[in-house]
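Next come a sequence and a model predicted from it.
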Amino acid sequence: MSDNSTLFNLEKTYNHHDVEERWRSSHWEALGTFHAESTRVLDEGKTPYSVLMPPPNVTGSLTLGHVLNHTLQDIFIRYSRMTGREALWLPGTDHAGIATQTVVEKKLKKEGVTRHDLGRKEFLDHVWQWRDEYGGLILRQLRRLGISCDWRRNLFTMDESASTAVINAFIALYRDGLIYRGTRIINWCPVSQTALSDEEVIMKPRRDKLVYLQYELVSHPGRFITIATVRPETILADVAIAVNPEDPRYKDLVGELAVVPVAGRHIPIIADAYVDIEFGTGALKITPAHDANDYEVARRHNLTAISVVGKDGRMTDSFGYGGMDRFDAREKILKDLKESGNLVRVEEYEHNVGYSERADVVVEPYLSEQWFVRMAPLAEKALQVVNDGDIRFHPPHWINTYRHWMENIRDWCISRQLWWGHRIPAWYDSEGRVWVAASFEEACHLAGTDKLVQDDDVLDTWFSSWLWPLTTLGWTDRHSDNADLRAFYPTNTLVTGPDIIFFWVARMIMAGLYFKGEVPFRDVYFTSIIRDMKGRKLSKSLGNSPDPLKVIDTYGTDALRFTIIYIAPLGQDVLFGEEKCELGRNFATKIWNATRLVFMQREKYFADSEAFAAVYREFDPRSLRNDLAGEWLLASYHAMLERYHTAFAQFRLNDIVRNVYDFFWNDYCGWYLEAMKVRLSGTLSESEAQEAVCLAVHVLEGTLKALHPVMPFITDEIWHHILPRPSEESIASSSMPVADTVLAGIDTGSFTLIQKVVSEIRSLRSLFGVPHNVEAVVQLRPGSDADRAVFETGMALIASLAQCRPGIIRNAERPKHAAGSVVEGNELFVLLEGLISFEKERARLQKEIANVSNYVGALTKKLSNSGFADHAPKEVVEQEQQKLKDTVDNLEKLKSNLEVLSD
């Protein structure tokens, strides 16, 4: 025995600041714990496992969305590493074209300078300087979260290799006829002065005026056709009025001409099935330069397009509104229409309107010449691999959303009117001909002249992101072939939000199939949407988005990671409040305190760490002797491991966390450690006591390993206290325990019976208000000789866990004033005499019986009412019937309890 009380033990109180500082990811990083090597796959035959980090914007800072997304990825990668796979997590950041340029332009504006004052080269120097100074914030914060990337491989989408890949991809698609320059309606931000992707447009509810206008028919003066619009300023660009060919109200007007108010232009009335008969008047003004759907109608009918709103959001017409802001012009034209007699009426109308994500202004549908990718040829195979199961979605219902996108795909506008980003590799000669090449020199060679001007636009940020599974592994063109690509492509699991299922997931699938001939990943895990406790999406404007770094300071990283996975079932939204992290903090404290208890027992039975290590390393749980609780624990532990690994295979990470939590809190702490203390206080030999301690440590260590992917800091800290281990080692590199079917199948009926008896005694004590600190006399009447033997063996355990003095009786007479119950054919009685005030308890029971009786009467009356029974929904009636049954059962129990206390 050892009297050195601090030989093995932890600090008395768990301090997450100290532990996380000691085991922060920079420590693991310095040790190379998270490094993955292609040689171990290609030469040594290890199974690869790779994960792509969705590259956060270089302008970003840590949000709860990042916490959820990256914790999920970290769990997958740490688990795979510990199950023997060569696990590679590929990190990186996105240059975020609009966001970064906006940040730098705002900074320059404070200094009284614009990018045009500086010129393109000097402005880009400022952007790179900003990126070098501030762009790494998000990565430093992710490191604090403990994520286990191979940081040597960190890639920025504007790095040389990634940029080369982007240019080569553009050239390949152009030469294959899949990239073209054309005129289309695009999303335009009047403030940022650039095209926007659909992902950069945020739909918001907005109240506008629905204006009803009448257009006079040219051949029938005094006769009008009425349309409804929320954008009356664009009537100046009308080229037609469309009606549905099935609408009987307008069949006689198709082919007629109408006069555009204010503009005075004559436009045709056309028939097109696009028009919704039920909306407005069933007649639609066609303004192809200012509406994407109108543009498609105009193309079908060979109509020209007229534009009256410029790039800056100001009117460009020649009817007296030129130079006015588009919304000011709207108000003025309403007054003019009223004066001309064309205004019929105005209604308030609420609808969703697109806003620029960065500038927070209404996006303008704008007819512009841009670069596009033909998507239909790429989408066909990308849809097929998902339909065929080559790529699996978790949860699978997102396949329907994906299928809808791919079957209704439109060409992708990839040009942006920015300076920060990958400049489009296209040059123009003096005659306007286009020469696409990797460099100016190559373009000159193709054109036969050096009088070339490069396109000013840059590529959409998503154009570099869709190549992410390739570029992160060193791909630069179709001929790329390196060890990393051979070892780790396709990647295994992508974790991302469902909101970018088309903008990113679908496009990566297209790119992987087109450029590499293989899918880019095998599984896609779609994260939950995090909402506040009122169900609202987290938003800075609402002030309901907690700062994760402050949450970490208060509760700890492990607590935040644990909590956010615990409350995030696959496919369901997460309701998050900072106070929920009490769950994770309490669990960390529970782990710490339980470990200290085990270590204290270890100190009693082992002289020093070497002595313990010698016995522990030879410990074989299969050779456990005469330990009912220990056998039960082993069976429970290995059953937990079976569920654990099954849940991983099924991508149910929330179940993994709950599974380990329930096992550790209830089975290990609630039952086994209490049983162990009782057993160690008995007459065990030294070897039996050491065996009991080794079992406790064995299961503790295995549970820590199972928890490590979720709670990396506290698990590595405790793991280093189990055996003398150098800091260069890490639990992250240890082997994940697997379920032993033999141990999982141990017959644990004896201990289970003791558990049920203890639970029933506790229940009866609670039912009759027996104080916790009062020892009760309990009499057991076994139903069989086998159960009698179990009770005799577990008498000390029952006494300790149920706070009682148990004894076995043989007579058939029920003790007087005893609360009784039956457990699997065994009777038990808690003698109440002297433990409680019979008078007070009888009064309480009589009062409760009266209340419950009244409730039974009310339910009976309700159900006997034919008006309710005959007309209420069937499920409602059944609910009330079940409620009555449960209440009657409760009433009988109360009466039985009162009878126990009667003379």
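Everything's here; your move. Residues are numbered from 1 along each chain as shown.

Could you use CA atoms for every contact and neighbour count after this?
Will do.

where exactly do the strands run in the stretch 751-900 of the chain?
776-781, 804-808, 818-823, 826-831 (DSSP state E, counting those that start in this stretch).

tell me which residues of the shortest one are tucked away?
Read it as strand 804-808. Using 16 or more other CA atoms under 10 Å as the test for burial, strand 804-808 gives Cys804, Arg805, Pro806.

contacts for stretch 572-588?
14, 528-535, 546, 551, 555-556, 558-564, 567-568, 661, 714 (CA atoms under 8 Å, 6 or more residues apart in numbering).

Next up, a structure to set beside the first:
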Amino acid sequence: MLEKTFDFANREKDIYDNWDDKGAFKCGQRPDADPFTIILPPPNVTGNLHIGHALNHTLQDILIRFERMRGKDVLWQPGMDHAGIATQMVVERKLDAEGISRHDLGRDKFIERVWEWKEESGGMIFNQMRRLGQSCDWSRQKFTMDDGFVEAVLKKFVDLYHDDLIFKAKRLVNWDPKLCTAISDLEVEQKEVNGNYWHFKYPVDGQEGRFITVATTRPETMLGDVAVAVNADDERYKDLIGKTLTLPIVGRKLIVVADEHADPEKGSGAVKITPAHDFDDHMVGKRHDLENINIFDEYAHLNDNVPEEYRGMERFEARKKIVAKMDELGLLEKIEPTVHMVPYGDRSGVPIEPWLTDQWYVDAETLAKKAISAVEDGDTKFVPKTWEKTYFEWMRNIEPWCVSRQLWWGHQIPAWYGPDGETFVAVTEEEAQKEADAHYGEVKELTRDEDVLDTWFSSALWPNGTMGWPEDTPELKRYYKSDVLVTGFDIIFFWVARMMMDGLYFMKDENGEPEVPFETVYVHALVRDEHGAKMSKSKGNVIDPLELADKYGADALRFTLAAMEAQGRDIKMSDKRVEGYRNFGTKLWNAAKFCEMNECFNTGGEFNPSDVNLTLNKWIIGEAEKAALKVTESLEAFRYNDAAAAAYHFTWGTFCDWFIELVKPQFYADDGADKDECRKTAAWVMDQILKMLHPFMPFVTEELWGKLSENRDSDLILATWPTYNAANVNEAASEEMNWLITLITDIRAARSEMNVPAGAKIDMLVADAADGTKNALSAQMDVLKRLARLENVDTLDGDAPNGAISVVVGEATYYLPLADVIDIDAEKARLGKSLEKLEKEIKSVSGRLNNENFVSKAPAHVIAENKKGLEEAETKADKIKQALERLNAMN
């Protein structure tokens, strides 16, 4: 016997453990089936499940469960990323609390501590994923620092190096002076800050009293200036191009160069050029062969390339001193307050510095060529397709990729240096030593590069490295390439593009041609708060998916995310939406209880839905077929919201609201063939519903699957997905029942508009009905009277009576005489007052929305609420006007 409600708090874990214990998630159990593969974007070992993860993982799990039920040999490959900087910071903070640093421990001991922490605390996110029902093959769990994966990463580096696609060079990087490492663009957070433009005057050599004014937000960098750029067409400076200036404080000669980087319309039109400390300036320096003068050490303290009094000074202290000195020299023209963007390290929380340093780089431009062609040729498709443009723009303008990091936790670069600086790159130290011995003709001591590789360098191997590459494993043969990659747009560059480059470089198909790592890249939306704002801790609007799951159940959260995942549209998340879909789960549960109460059980016997006789049963079976087809087609096209909507509307609207009401008389009747057919039909349709909903709501559907029958061949997770059968769709039955539902709906709406008492039974007169409608009326008369609250139904003979309102369905008109049922004048007065109130509200809200002062100052969510309120008020007013028109027609 089903409980009153589904006890998700206690049952979800038991259901999940049952799946796991039975090995339901494992791949390889259907060796003759087509494989279907998704690789989980590996969460950081430091990670906790946030709402973005919940969306990303739910969308993957929906596809995995869908294809598993379609009979595929499914692999959802899980794993974790070692997350170099993030993990090192976590462990260093723990050491700080103990009063020691990683340098006190030394590299080897520090790495031991990281592994200890990983074993104790890492992977918490996997338990949280289980909480949401995500059915990964946990037996194949991988970690980017596993031995086999480390070997793959080292081989990748060595192969690319020997193919001249990895090189070492001194270039400008994003440098984090707190962590003392280069970081990727993804790890740089642009923050809007209040600052200043300091306008400095640089004296023109040989022209006493003439200056060029430059403006900067970073006065400390002036000590590294080597030039001033002006626009070639700027009349103010044409005569100075090629001439020199004297750099104040330092005394260095600066050349004036003509460059498009200088905009005559901005500021003074002249730009100071510091090639070693600004990415734009660095490009100007390259164009004009300017010197790079590095003025910072790794901590962003001034080095020996600046005047002695500034050496060793912290950058912001130096800023104050330089500004004061320029003012003292009379060369500070003005200070202009401004709001500007400053790049910060997202982990350290300090401003990063563009810094010139020796790093390892990948020739990404060469690798990108095949990755561009693969998408152009359709070997890999983006959904929505619009993301291809973003992919192409970045790939066609790609720069060399800095892959070295000055950390201890990660894949140490497999490069060794001889005493003269000669480089030897090999997978192992033994191989490097052999190369060195051959090179020198004797044994020389080698020193290994201390840097580690960027996390993205290793995670780019995720599609093939998790399956055993570079070994030619059975898993690699069967499950590579993966079918779908589900990801957010923010890592298209940093991960998706790099997996494409690696896959096409290292993997070959059966014909020896380069092979892409996945066929489809599905790019999902962002989850925002209910007002459309991006979530952040500072705003206090972060939504915790685990709290929602605890409050409403994992099924409700999953269904909400799927139902709101429309391609190209961000998700506005709120508790109310999840609560609404929790109510949907309750509706499903109550429908199952109705089936149980009326003995609608799947007994495991033969039931052919094509053989039913009753129109009602033919109709609901056909609607179930159509709904399952819609869900199937929508999931195949990654239209999650359409799939969820099709399942929702069939379950709640068609089955619960209509079929259950329509079938009740059969269940109240004496036993017989019709009653037996209705029971079997209801049981069959309920099974179809549970199958359709399982990918979205796995827990409650699995519970009901087991409770509604003792004769299941398998758990629902392994049951067979509904396959569309056109023979089960009876168009005549569909037409008749849909006509009946429309007529009942319209009569109920008219009764409601006219404020007819719910318990009052009224008459109905029918005019202009064709033979088919007459037959349908005859067949469905009892149901029509019961559900529309009708006393008598007759054919209209002559004109419609006074005091009747009309409802038109198809070719026929249905008149409802209400003069003796309602007080027409009183009803008109009531509706008139309601309309007057709504029109005042509409005028007030319209006035606010047309007020530019209000629109410019009000928060976005307030404006949205006003627009929504206006739309709802206008809809209500239109309905009242229609009701008044009907009442006026009754006189």
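That came through, no problem. Given the structure is predicted, the values throughout are model-derived calculations rather than measurements.

Drop the TM-score for these two in here.
The TM-score (TM-score structural alignment, normalised by the length of the second structure) is 0.92; 850 aligned residues with a CA RMSD of 2.5 Å.

about what we covered before: and which of the buried residues of strand 804-808 of the first structure is nearest Asp198 of the first structure?
Of all the buried residues of strand 804-808 of the first structure, Asp198 of the first structure sits closest to Cys804, with 68.9 Å by CA to CA.

contacting residues for Glu530 of the second structure?
So Glu530 of the second structure contacts Lys572, Met573, Ser574 (CA under 8 Å, 6+ apart).

Sort out which one of those residues lies nearest Lys867 of the second structure for me.
Among those, and counting by CA to CA, the member closest to Lys867 of the second structure is Lys572, at 16.2 Å.

so how far is Val453 of the first structure from Asn432 of the first structure?
Slight slip there: residue 432 of the first structure is Gly, not Asn. Counting by CA to CA, to the nearest Å, the separation of Gly432 of the first structure from Val453 of the first structure is 10 Å.

between those two, which one's more packed in?
Between Gly432 of the first structure and Val453, counted using other CA atoms under 10 Å, Val453 has the larger neighbour count: 15 against 10.

and the more buried one, what pairs with it in the second structure?
By TM-score structural alignment, Val453 of the first structure lines up with Thr447 in the second structure.

just wondering, since we're on Ala165 of the first structure, how far is it from Asp484 of the first structure?
16 Å.

Looking only at neighbour counts, state which of those two leads.
Legend: neighbour count by other CA under 10 Å for Ala165 of the first structure and Asp484, higher for Ala165 (23 against 18).

Map the more buried one onto the second structure.
In the second structure, Ala165 of the first structure lands on Ala152 (TM-score structural alignment).

Buried ones in whichever helix or strand that match is part of, by neighbour count?
Element membership of Ala152 of the second structure [criterion: DSSP states H and E] is helix 147-162. Buried residues in helix 147-162 of the second structure, defined by neighbour count with 16+ other CA under 10 Å: 148-161.

dump the residue contacts of the match of Val453 of the first structure.
Trp416, Tyr417, Gly418 are the contacts of Thr447 of the second structure under CA under 8 Å, 6+ apart.

Tell me which of the residues you listed fall in helices.
Per DSSP state H, helices hold no members of the contacts of Thr447 of the second structure.

show me where the stretch 651-800 of the first structure has helices.
Taking DSSP state H, counting those that start in this stretch, the helices of the stretch 651-800 of the first structure run over residues 653-662, 674-680, 686-707, 712-722, 741-744, 749-767, 785-793, 795-801.

Next: the stretch 1-150 of the second structure.
Secondary structure of the stretch 1-150 of the second structure (DSSP H, counting those that start in this stretch): helices at 8-21, 51-69, 84-98, 102-105, 107-121, 124-131, 147-162.

Could you identify which of those is most buried?
helix 51-69 (a mean of 23; mean count of other CA atoms under 10 Å).

Tyr237 of the second structure corresponds to which position in the first structure?
Match for Tyr237 of the second structure (TM-score structural alignment): Tyr250.

How about that match, nearest residue that isn't a chain neighbour?
The spatial neighbour of Tyr250 of the first structure that comes closest, neighbours along the chain excluded (CA to CA, 6 or more residues apart in numbering), is Val243 at 6.9 Å.

you'd agree the one you found is up against Ile270?
Yes: because the distance of 6.3 Å satisfies CA atoms under 8 Å, Val243 of the first structure is recorded as touching Ile270.

Longest strand in the first structure, please.
In terms of residue count, the longest strand belonging to the first structure (DSSP state E) is strand 201-216.

Tell me the residues of the second structure aligned with it.
Going by TM-score structural alignment: strand 201-216 of the first structure matches residues 188-203.

In which helix or strand does Ala487 of the first structure reside?
Here Ala487 of the first structure is assigned to helix 483-488, by DSSP H and E.

mind listing what's buried in that helix?
Residues Asp484, Leu485, Ala487, Phe488 are the ones in helix 483-488 of the first structure that count as buried (16+ other CA under 10 Å).

and the last one, what is it in contact with?
By CA under 8 Å, 6+ apart, the residues touching Phe488 of the first structure are Ser38, Pro48, Tyr49, Ser50, Leu88, Leu473.

Need the buried ones from those selected in PyMOL.
Only the buried entries of those go into this PyMOL selection, using 16+ other CA under 10 Å:
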select buried, resi 38+48+49+50+88+473
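
What is the nearest of the contacts of Phe488 of the first structure to Glu441 of the first structure?
For the contacts of Phe488 of the first structure, the nearest to Glu441 of the first structure is Leu473 (28.5 Å; CA to CA).

re earlier: what about the contacts of Phe488 of the first structure, which are in strands?
Using DSSP E, the contacts of Phe488 of the first structure in strands are Pro48, Tyr49, Ser50, Leu88.
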